[in-house]
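Asker: Got a predicted model here, sequence first, then my questions.
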Amino acid sequence: MEFKLVLKEKANYIEQLLNKYMPTEEGYQKTIMEAMNYSLSAGGKRLRPILTLEACKIVGGNENDAIPFAVAIEMIHTYSLIHDDLPALDNDDLRRGRKTNHIVYGEDMAILAGDALLNYAFEIMLSNSLGKENPEKYLKAINEIAKSSGIYGMIGGQVVDVQSENQQIPKEKLDYIHNNKTAAIMIGCMRAGAIIGNANEEELDKITKYANNIGLSFQIVDDILDIVGDESKLGKKVGSDIENNKSTYPSLLGLEKSKEIARTLINEAKENINELSEHVDFLNGLADYIIDREY
């Protein structure tokens, strides 16, 4: 089956899981549930929850054990997008082809919706870890997600990204931003899934390298698409990096060199994952998809 169809099937499965775990829109506070659902149901590639389940599966684990973590990681990712779009940060009015959360619900509810998704994500992970036979591995998985999305991961990268606007920064600093803002959360979700699947240290190491490389490549391709992408396919405005005077791979190294680096990262990712298992066709396909994507 064509890879894009497989990816769509997996994304549809994640959609079903998200619907199952989201709270009912009721009570005095139902507006916040509506705002949470609005952004969470906006679609997207669902790569992070898919990667969580795949990592669990390829090390021989039961992917059903990782489902709450897959759902939670998508909530965390969605919260970060809601906050990224706010006027104080990227000031975007379009996300995944829809009006951004603060345009629909106002800045106050958008901030609270992001907070709620982050908090609810950890509620889901913890409530589904209590009473397990081996609670320690689930706590380790939660720790991986917390670190990768916190001050030593995604948020740390976002801080440096914001502070680096309107200035030319060295490639080393740009790599820090990309590795933390984008790659860290992919590392965290894959390590969490692998830990739940009882991965050993060697398996974790190869999964970490794969996740880091596809994460960095994903962001480089994002930088490229912000210049040459089709807004109707991307579902968001192009040219925002230039408008905000952001340093990117293309602005520092040029389009062709950026494409070359992204391709090298993808090839290295595939080498690492192929050493791990024979059953990695999907992860190889995903690596190729990331480098060739148009949105």
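Answerer: Happy to help now that I have it. These numbers were taken from a predicted model, which means no experiment stands behind them. Numbering: from 1, shown residues only.
Asker: When you work out contacts or count neighbours from here on, use the C-alpha atoms and nothing else.
Answerer: Fine.
Asker: list the contacts for E268?
Answerer: By Cα atoms under 8 Å, 6 or more residues apart in numbering, E268 lies in contact with 210, 213.
Asker: host element of it?
Answerer: Using DSSP states H and E, E268 sits in helix 255-274.
Asker: In which helix or strand does G61 reside?
Answerer: G61 belongs to no helix or strand when elements are defined using DSSP H and E.
Asker: how near is the nearest residue to it once chain neighbours are set aside to S247?
Answerer: Take G61 and drop its neighbours on the chain: the residue closest to it by Cα to Cα, 6 or more residues apart in numbering is G197, 3.7 Å away. According to Cα to Cα, to the nearest Å, G197 and S247 sit 39 Å apart.
Asker: Not counting stretch 123-141 itself, show me its contacts.
Answerer: 68-69, 72, 142, 191-193, 195-196, 198.
Asker: export these to CSV and tack on neighbour count?
Answerer: Shown next, in CSV, are the contacts of stretch 123-141 (neighbours: other Cα atoms under 10 Å):
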residue, neighbour count
P68, 23
F69, 29
A72, 28
I142, 24
R191, 28
A192, 32
G193, 37
I195, 26
I196, 31
N198, 17
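Asker: next up, a second structure to put side by side with the first:
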Amino acid sequence: MTRANDLKAWQQKAQAQTELVLERLLPSENELPQKLHEAMRYVTLGGGKRLRPLLVLAASELGDADLAAVEQAMGAIEMVHVYSLVHDDMPPMDNDSLRRGKPTCHVQYDEATALLVGDALQTQAFEVLSRPTALPAARQLKMLSVLAQASGSLGMAGGQAIDLANVGKPMNQAELEQMHGLKTGALIRAAVVLGALACPGLGDGEIDRLDRYAAKLGLAFQVIDDVLDCEADTATLGKTAGKDADNDKPTYVKLMGLNEARAYAEALVAEAVALLQPFGEKATHLRQLAEFVTARKH
């Protein structure tokens, strides 16, 4: 089996596991309030690359992981990610009508429901992550702290605020990387660290190395997102192509040019993969996921 086929088979299995975990952890649409729960399931289930839960799972392969903690982290980080997409698509933000190949939440339902879906998914994530596991209490508390910091004003939400404040304004590379290190990179870093924290045997030095890998991966992911926004069509992306240019947002393509941006992403991935060397074969899927980031078409 080739490396590409091996990754594809593992991805499909891991994505199916993520789907089952999310189905189990989300409230039933038959439970009051039904419309809210139906909408939460509509936006969360049946779509997306599931990169963040896959990173949790891949990082957990580096040690003797607690399965319950791993699956709770997979579900929690995807819920936070989906909540951010729901709010990001709304009219005051990016005002998009398509996400993961289907109508966005505020289009399918209404704006008030979309707001509540985001709020509910965010809080559901922390409820899920706080459920009992066999991990030491301090380890589980650290997992909650990692996700909270990655989600808030010093993480994803802060990056989104910087993004909105700079529409139509030029940004240099350092400013662009600071913004995306928060907006996109923070949750990707959290995913890898959560997977590592689910392995009681992994120490601070190893987790720090994994965090540095994830920081480079998160930046590469955003650079390729900017490239694909220019290169791919709406059907392939599953969201509206060309939105960044239409909204006059600062991007790596605008700053560097298309070919240079792609080359930069490939260099970042190479640096990320090099950081995994001490983990040997156990880090195979983390390596393959990094390489997938620059090879992906959506």
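Answerer: Yes, it's here. Source: prediction; values computed, not measured.
Asker: TM-score for these two?
Answerer: TM-score for the superposed chains, counting by TM-score structural alignment, normalised by the length of structure 1: 0.96, backed by 293 aligned residues with a Cα RMSD of 1.3 Å.
Asker: ok, average deviation of the helix holding E268 of structure 1 from structure 2?
Answerer: Once superposed with structure 2, the aligned residues differ from helix 255-274 of structure 1 by a mean of 0.8 Å; criterion: mean Cα distance after the TM-score superposition for structure 1.
Asker: residue range for that helix in structure 2?
Answerer: Aligned by TM-score structural alignment, helix 255-274 of structure 1 falls on residues 258-277 of structure 2.
Asker: List the buried residues of the matching stretch.
Answerer: Judged by neighbour count using 16 or more other Cα atoms under 10 Å, the buried positions of stretch 258-277 of structure 2 are 258, 261-262, 264-266, 268-270, 272-273, 275-276.
Asker: same question, stretch 45-62 of structure 2
Answerer: Neighbour counts over stretch 45-62 of structure 2 (16+ other Cα under 10 Å) mark 48, 50-62 as buried.
Asker: next one: stretch 236-248 of structure 1
Answerer: 236-241, 246-248.
Asker: N212 of structure 1: which of those residues is nearest?
Answerer: Distances from N212 of structure 1 to the buried residues of stretch 236-248 of structure 1, taken as Cα to Cα, are shortest for T248 (17.9 Å).
Asker: In what element of secondary structure is the equivalent of L147 of structure 2 over in structure 1 found?
Answerer: Matched to structure 1 by TM-score structural alignment, L147 of structure 2 sits across from I145. Assigned by DSSP H and E, I145 of structure 1 belongs to helix 135-149.
Asker: List the buried residues in that helix.
Answerer: Neighbour count says helix 135-149 of structure 1 has 137-139, 141-142, 144-149 buried, by 16+ other Cα under 10 Å.
Asker: quick one: it to structure 2 mean distance?
Answerer: Mean for helix 135-149 of structure 1 is 0.6 Å (mean Cα distance after the TM-score superposition for structure 1).
Asker: How about stretch 105-123 of structure 1?
Answerer: Counting by mean Cα distance after the TM-score superposition for structure 1, stretch 105-123 of structure 1 comes out at 0.4 Å.
Asker: Stretch 70-82 of structure 1 now?
Answerer: Following the fit onto structure 2, the mean deviation recorded for stretch 70-82 of structure 1 is 0.5 Å by mean Cα distance after the TM-score superposition for structure 1.
Asker: okay, that stretch sits on what stretch of structure 2?
Answerer: The aligned range for stretch 70-82 of structure 1 is 74-86, by TM-score structural alignment.
Asker: How about residues contacting the matching stretch?
Answerer: 18, 21-22, 25, 43-44, 50, 52-54, 56-57, 104-106, 114-115, 117-119, 121-122, 124-126, 128-129, 147, 151, 187, 191.
Asker: try stretch 209-223 of structure 2
Answerer: The contact list for stretch 209-223 of structure 2, computed with Cα under 8 Å, 6+ apart, reads 177, 180-181, 184-186, 188-190, 192-193, 251-253, 261-262, 264-266, 268-269, 271-273, 275-276, 290, 293-294.
Asker: ok, now stretch 11-21 of structure 2?
Answerer: Contacts of stretch 11-21 of structure 2 (Cα under 8 Å, 6+ apart): 45-46, 49-50, 53-54, 57, 71-72, 74-75.
Asker: Nearest the middle, which residue of structure 2 would you pick?
Answerer: Using Cα atoms, centre = their mean, the residue of structure 2 that lies closest to the mean C-alpha position is R52, 4.3 Å off.
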